[in-house]
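Asks: Sequence first, predicted model second:
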Amino acid sequence: MPELRTDRLALRAWRESDLDPWAAMNADPEVRRYFPEVLTREQSEASITRFQADLDRRGWGWWAVEVVATGEFIGFAGLDPVDEDMPFTGVEAGWRLARPAWGHGYATEAALAVVEFGFGELGLSEILAVTTATNVRSQAVMRRIGMTYDPADDFDDLTVPDGPLRRNVVYRIPAVKRPPAGV
């Protein structure tokens, strides 16, 4: 399984030591603000098991993210095929970081690394990203990595209770507009 590296980050396999900070992150209502609920420790542990199984099977997926200089686990980033219940198909880029890691450019740096991997190593023709219409911080990352938004792609996630989290937006980047190398 490849490890992705940037100047400041390592996107790597999951470790047993990631469980405590991952569970704490998923129990933080602010980190999970754009999701219907926080996760229990058991749900967080199950997600790590799924993520690592995908990495082992495919060689790509949702990597753990750590700061190279300190070895600190700060969240996850990666690529994953779009869920079957979505109104579109493709491969989605995503990221989620613990609150202390916000505001340092880590999300953009990790997102650029996974997009470059998707185009360079996987040969994808397009990568997309999905978030709630209210998650402007994530949409800002999408724009910074060169993705574009088309309101025609907006959709309601019917698995989410009616309210501000139901409406979703989709950003896309084609391989011809891939970000600059050397992230």
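Replies: Noted; the coordinates are in hand.

Asks: hey, let's count contacts and neighbours off CA atoms from now on
Replies: Noted.

Asks: just the helices in the chain please.
Replies: 19-26, 41-58, 106-120, 136-144 (DSSP state H).

Asks: among those helices, which is nearest residue 35?
Replies: helix 19-26 (10.1 Å; Cα to Cα).

Asks: Show me what the closest one packs onto, helices and strands only.
Replies: Identification of packing neighbours for helix 19-26 by 3 or more Cα pairs under 8 Å, 6 or more residues apart in numbering; DSSP states H and E yields helix 41-58, strand 73-81.

Asks: Hmm, residue 91 is touching residue 83, no?
Replies: No: between residue 91 and residue 83 there is no contact under Cα atoms under 8 Å: 9.2 Å.

Asks: re earlier: could you say which of the helices and strands packed on helix 19-26 is packed most deeply?
Replies: Comparing the helices and strands packed on helix 19-26 by mean neighbour count (mean count of other Cα atoms under 10 Å), strand 73-81 ranks first with a mean of 22.

Asks: alright, now check it against this:
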Amino acid sequence: MTEIRTPRLLLRRWNDDDLVPLSEINADPEVMRWIGDGSVRDLDETAGDIERWEEEWDDEGFGLFAVELLASGELIGAVGLTVPDALPEFAHEVEITWRLGRSFWGQGYASEAAHATLEFALQDRGLDRVIAINRAGNDESENVIRKLGMELDRNATHPVHGHLLQVHTIDLTEYDA
């Protein structure tokens, strides 16, 4: 079982107890406004997300981690790696992504979990390059991307929703653990 511990967080695979807390996070319009078309997700859609992430773990050897606070065991969101199949232009890449409950924003948790995930990607999984796709205007995620040391590579347009995307990259030679 793949687990990563940081000073405050446990990144781990998903279990049945995670469905309800993640569905509560996914039901918050402020959390979801930058994801896909900005729609909230219900319990069934959230279950499908978790199932898809677990399948990616089995197929690719990476996926999105469930992120919990070490101090309380509370699920605060998801951070991890995925192949962005919904964006055909990037389907050959591996993307780092995160989604935390709003009450956990502004406390450094996204950066802490993303740093651990990037190290996992480049050192443990042997990936040569990782991208981050950020919707233009999402300054909070842009801040996390900068903290990871990722550089803007190019802009793109979402093929379905039409919004501007910023694609950032980092490769093994640029990574400073």
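Replies: All right, it came through fine. These numbers were taken from a predicted model, which means no experiment stands behind them.

Asks: Mind checking the TM-score on these two?
Replies: TM-score of the superposed chains, computed with TM-score structural alignment, normalised by the length of the second structure, equals 0.92; 174 aligned residues with a Cα RMSD of 1.4 Å.

Asks: that older thread, of residue 91 and residue 83 of the first structure, give the one with the bigger neighbour count.
Replies: residue 91 (19 against 12; other Cα atoms under 10 Å).

Asks: That one corresponds to which position in the second structure?
Replies: Matched to the second structure by TM-score structural alignment, residue 91 of the first structure sits across from residue 94.

Asks: and the helices and strands packed on helix 19-26 of the first structure as CSV, adding distance to residue 8 of the first structure?
Replies: Formatted as CSV, those follow (distance: least, Cα to Cα, whole Å):
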stretch, distance to residue 8 of the first structure
helix 41-58, 22
strand 73-81, 12
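
Asks: among the helices of the first structure, which is nearest residue 179 of the first structure?
Replies: Using Cα to Cα, those put helix 106-120 closest to residue 179 of the first structure, at 6.8 Å.

Asks: ok, and what's touching that closest one?
Replies: Helix 106-120 of the first structure is contacted by residues 4-6, 9, 11, 65, 77-79, 93-97, 124-127, 141-142, 144-145, 175, 178-179, 181, 183 when judged by Cα atoms under 8 Å, 6 or more residues apart in numbering.

Asks: Could I have the buried ones of those as PyMOL selection syntax?
Replies: Buried members of these, defined by 16 or more other Cα atoms under 10 Å, are picked up in PyMOL with:
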select buried, resi 4+5+6+9+11+65+77+78+79+93+94+95+96+97+124+126+127+141+142+145+175+178+179+183
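
Asks: Next one: the closest residue to residue 166 of the second structure other than its chain neighbours relative to residue 120 of the second structure, how far apart?
Replies: Excluding its sequence neighbours, the residue lying closest to residue 166 of the second structure (Cα to Cα, 6 or more residues apart in numbering) is residue 155, at 4.6 Å. Distance from residue 155 of the second structure to residue 120 of the second structure, counting by Cα to Cα, to the nearest Å: 26 Å.
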